[in-house]
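Novice: Quick check, what structure comes out for this input:
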Amino acid sequence: MVDTVNHGPTHMSTSTLRYRRWPPAFALCLAALLSACAAPAPEPPDVSATVDAGFRHAPDLVASVDTTWWRGFGDEALIALVERAQAVNHDVRIAQQRVRQARAGQTAAASRLGPTVSLTGSASDERSGLPDRVKQGKPDTRAYRGALELGWELDLFGAVRAGADAAELDALSADDAVDVARWMVSSEVARQYIVWQGARLRLAKLEALLKAQVDTERLTRSREAAGLASRFDVARAAGEVQSLAAQLPPLRTFAAVTETHLAVLVGANPNQPLRELEESAPPALPKPPSLSAGQPVDLLMRRPDLRVAQQQLLAEAARLRVAHADRWPKFFLAAVLGRQDLRLNALDLTPVGYSSAALAFTMPLFDAGRLRAAVERQSAQERMATLQFEKAVLGAIKDVDDSLVALSQDRDRLTALAASVEQRRTGLRHAESLHREGQIDLLQLLDAQRAVLASELSALDGQTQLALSTVQLATAVGGGWPSTQGAGPASPVASRTTPLPSPESESQP
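Specialist: Have a look, this model is predicted:
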């Protein structure tokens, strides 16, 4: 008895199937030899020659960006928030689940490289009421069968290997996507924390000035009662008090909204205060460290979004190999090794073993251009992935150059603002002295106070922006996780370089 199993695809066009009895051991050896002919994958693209040796606006080199750049700010609350977000942020956890999904797909795709073995069994009992004379030609039958069945697609032209490579690269891309999520959440937590501290400092400054203005209003009313000030002076002082008071609610709202945003980033309940944000602690901006951008080619090893784009490019190249290989014949091996116990009428036969091996192939002859169109479509997809990778590299270099310019200009702006604050404070001291001597009125004194307030708030904004620009540079250069020591995926996929032959002489797009 010979059982055959056809594992060929049903979607193929005109096909030719041939079977021949071969010993199972010989068929398995032949399968191993044919599978060894699978075509290998291309190497990852090398774009290091297309980038410059340095950044256009890079200053003199100082400390390079650390993998834990947020620690350079020296703020324990910021450090705790970033590291907490990297562990429990929902975007990070979603990316980790995508890794599980991609790895499962990789396992499924790689399983096609080997044979499928299954155990089958059956029991049948066929009886009829025919006369014994008739049963000689159609006997009553009772049969018990058990067998091992093997099915294997022999990857002669590399379609299965290319599919497994693509799935492996998808898994590597998913791994790097976790780094992308951590990279983005680290930057956003640092940015929101700096903005929150800046809002608290601005609020504290306005509250202190409001208290001083209330004292000024009270003093002005006393001077009016003594005939030393006019009602205009009182109204002017009271108006300054209300103007300052009107600036407080928006700042309190902004600080509260920023705090709830931080809570969401670290995966906490926004209704509960964050333990890292102690309201009793005095507001203070973290001191930004000095950073350098390194070299443009370093971005290929540091930025996870570039690694994701590279893995996606290699995966599309592997799928292009699948499309090419689909135009070639496919070979399938089927084998059965079993044993059966048979009874005919009242005669019990001795249990016997049986085996079967078959080799089949299917080859497309006519498909109205469907397979050729699949190659063209995947070729365009691979080319788009290449262009996306090149665009990502150029965008990363632009991000660093823009961040360097912003950081340099913010430093210059803060220096000028600090000098302006000193000059305004000197002017206020002179105005207060002149007002006590009666040489200027209250209106001029209030103008001097407003000038100091405006310059101090501008300086505070400058300090906040400098810290934000430092975070922007650290993010642009890809700080925040252990960098790999070489561009491209650390995978055996990248080391296979033999090209796949084309079934037609004409070139493909």
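
Novice: CA only for contacts and neighbour counts going forward, please
Specialist: Noted.

Novice: What is the burial count for the nearest residue to Ala284 once chain neighbours are set aside?
Specialist: Distances taken as C-alpha to C-alpha, 6 or more residues apart in numbering place Gln197 nearest to Ala284, at 6.1 Å, with adjacent residues excluded. Other residues within reach of Gln197, judged by other C-alpha atoms under 10 Å, total 21.

Novice: Spatially central residue in the protein, please.
Specialist: Among the residues of the chain, Ala177 comes closest to the average C-alpha position under C-alpha atoms, centre = their mean, at 2.5 Å.

Novice: so what's it up against?
Specialist: For Ala177, the contacting residues are 95, 304-305, 308, by C-alpha atoms under 8 Å, 6 or more residues apart in numbering.

Novice: Then Phe389?
Specialist: Taking C-alpha under 8 Å, 6+ apart, one finds 306, 309-310, 313 in contact with Phe389.

Novice: cool, and Leu119?
Specialist: Residues in contact with Leu119, defined by C-alpha under 8 Å, 6+ apart, are 146-149.

Novice: Next, the second sequence, to be compared with the first:
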Amino acid sequence: MIKRSTPIALAAAALLAGCSLIPTYERPVAPVPANYAFPSASSPQAEPGAASTAPWQDYFADPRLRRLIETALENNRDLRIAVLNIEQARATYQVRRADLYPGVGLAASASRAPATGTGTQTNSFAVGLAISAWEIDFFGRIASLKEQALAQYLATEEGRNGAQVSLVAAVANGWLTLLADEELLDLSRQTLASRDESVRLTKMRLDAGVASELDYRQAESLTQAARATLAQQQRQRALDENALVLLLGQALPDDVRSSVTGSKLADAPTMTPLPAGLPSELLTRRPDIRQAEQQLIAANASIGAARAAFFPRISLTTQAGTASGELSGLFKSGSWGFTVAPSLLLPLFDAGRNQANLDISKAGRGIAVAQYEKAIQTAFREVSDALTGQATLEAQAQAQQQQAQSEAARLKLADLRYRNGVASYLDLLDAQRSLFTTQQAVVQVRLAQLQNQVLLYKALGGGAPETDTRQPS
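Specialist: As a prediction, the model looks like this:
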């Protein structure tokens, strides 16, 4: 047994524990310019942080799209994995936090051994509560590991938020692509019907001796090319629908699927223009940047644990209960007591293991810094790309629309000239091909415009859930 003052002294020593050797954390300076190359197309008086506060329910006006996004958030397997990763990281943090406290258990022992000097066999029985090898964290090794686990938990939570933003953007892009596919299919069907009619009329002119067989074969060739394009677009539409179904995690609802038929991108509800704000605001908007910073904080905390390994490690084993030489003597008066057995281990020679672990931690922090800076640079580029597209796609769409109108007028003139024998049939076929190609380009540029708006929304971190930075319970 030991003196009553000993446990008090050990408790006081434990209260003094918790010295932290974690380096002071300083957020690296963002390695990007202060402004974007292209200003936002929205009003300069707009609220800079508006993009981060616009939930996807408000940004995407199409009720069908909102329904698909809700379905994806409930059923997408990648997002489900991200949520489970959070639970795993939370449990890891709780394990590290529990290491700060002693583990108390019920201990029972029995032994029989010869007594010293006499050789007589003696028995020993003991029952009580025991703490086994509880490390008193004088130099903050366990606390550093706990801070590392907390930062990794928060990083995993930000990873889940980033996965949600990406999923919302992917579903929106998939939906817009499906609408574009449907419009291109409708255009191809109309073009094929027109060319079938042209073949019929050319065959009649050939039979009447007005047109040559060359005209007929050219018309037939152009018709088969339109039929091949239609088949290709039917296949592409099926592939795009399959990709959207994978994002949703279930089949496309029948009513939504049927509503796509005959839809056009021009009829899609417009999305609210977004102010880009300043590049520095991305640090608080983008979940991937916040995730990279939490990973950097975790790497910084690991240095504290590696430094603490150079200092003595103090452990405490204690037991309080009853002990007796006879089993029947347990729990009787006079059999109660307690034992305390502190131990200290000071590293003297470890063949450089502790120094190597410290070097690993420092290199890990350097890697985390580079990854954090790259995340910022990637975000800056994505916003810049979206703003560039915003500034140029509108002009391209207008020019493409005017070209389609000119090609339609050209086709009418070419047809009129051919019917009056002024132009060759080759001129008419060329006008038909050019109009079809231009009409397809109009749809594709419109799709690029809408997807660019989705890209800007995602790049600005719009719709990212708010993160609870409190310690998990």
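
Novice: Do you know the score for how well these two fit?
Specialist: The TM-score (TM-score structural alignment, normalised by the length of structure 2) is 0.88; 460 aligned residues with a C-alpha RMSD of 3.0 Å.

Novice: before we move on, back to that, element containing the residue nearest to the centre of structure 1, please.
Specialist: Using DSSP states H and E, the secondary-structure element containing Ala177 of structure 1 is helix 159-225.

Novice: What is the corresponding segment of structure 2 for that helix?
Specialist: The alignment of helix 159-225 of structure 1 onto structure 2 (TM-score structural alignment) spans residues 141-207.

Novice: mean shift of the matching stretch relative to structure 1?
Specialist: Average distance, stretch 141-207 of structure 2 versus aligned residues of structure 1 after superposition (mean C-alpha distance after the TM-score superposition for structure 1): 1.3 Å.

Novice: now do stretch 213-226 of structure 2
Specialist: After superposition onto structure 1, stretch 213-226 of structure 2 lies on average 1.7 Å away from the residues it aligns with, using mean C-alpha distance after the TM-score superposition for structure 1.

Novice: Highest neighbour count among the contacts of Leu119 of structure 1?
Specialist: When neighbours are taken as other C-alpha under 10 Å, the top entry among these is Glu149 (22 neighbours).

Novice: what secondary structure does it sit in?
Specialist: State at Glu149 of structure 1, reduced to three classes by DSSP: H, G, I helix; E, B strand; the rest coil: strand.

Novice: Surely it and Val117 touch.
Specialist: Yes - taking C-alpha atoms under 8 Å as the definition, Glu149 of structure 1 is a contact partner of Val117 at 5.6 Å.

Novice: So which residues of the stretch 301-450 of structure 1 form strands?
Specialist: When secondary structure is read from DSSP state E, counting those that start in this stretch, the stretch 301-450 of structure 1 shows strands at 330-344, 347-348, 352-362.

Novice: Quick check: which of these is nearest to Ala284 of structure 1?
Specialist: strand 330-344 (68.9 Å; C-alpha to C-alpha).

Novice: Give the other helices and strands that the closest one contacts.
Specialist: helix 24-35, strand 141-154, strand 352-362 (3 or more C-alpha pairs under 8 Å, 6 or more residues apart in numbering; DSSP states H and E).

Novice: for these, which one sits closest to Ala419 of structure 1?
Specialist: Distances from Ala419 of structure 1 to each of these were compared by C-alpha to C-alpha, and the smallest falls on helix 24-35, at 75.4 Å.

Novice: mean per-residue distance, the very next helix or strand once past that closest one to structure 2?
Specialist: Sequence-wise, the next helix or strand beyond helix 24-35 of structure 1 is helix 76-88, with elements assigned using DSSP H and E. After superposition onto structure 2, the mean distance of helix 76-88 of structure 1 to its aligned counterpart is 2.1 Å, using mean C-alpha distance after the TM-score superposition for structure 1.

Novice: so helix 76-88 of structure 1 matches what in structure 2?
Specialist: Helix 76-88 of structure 1 corresponds to residues 63-75 of structure 2 when matched by TM-score structural alignment.
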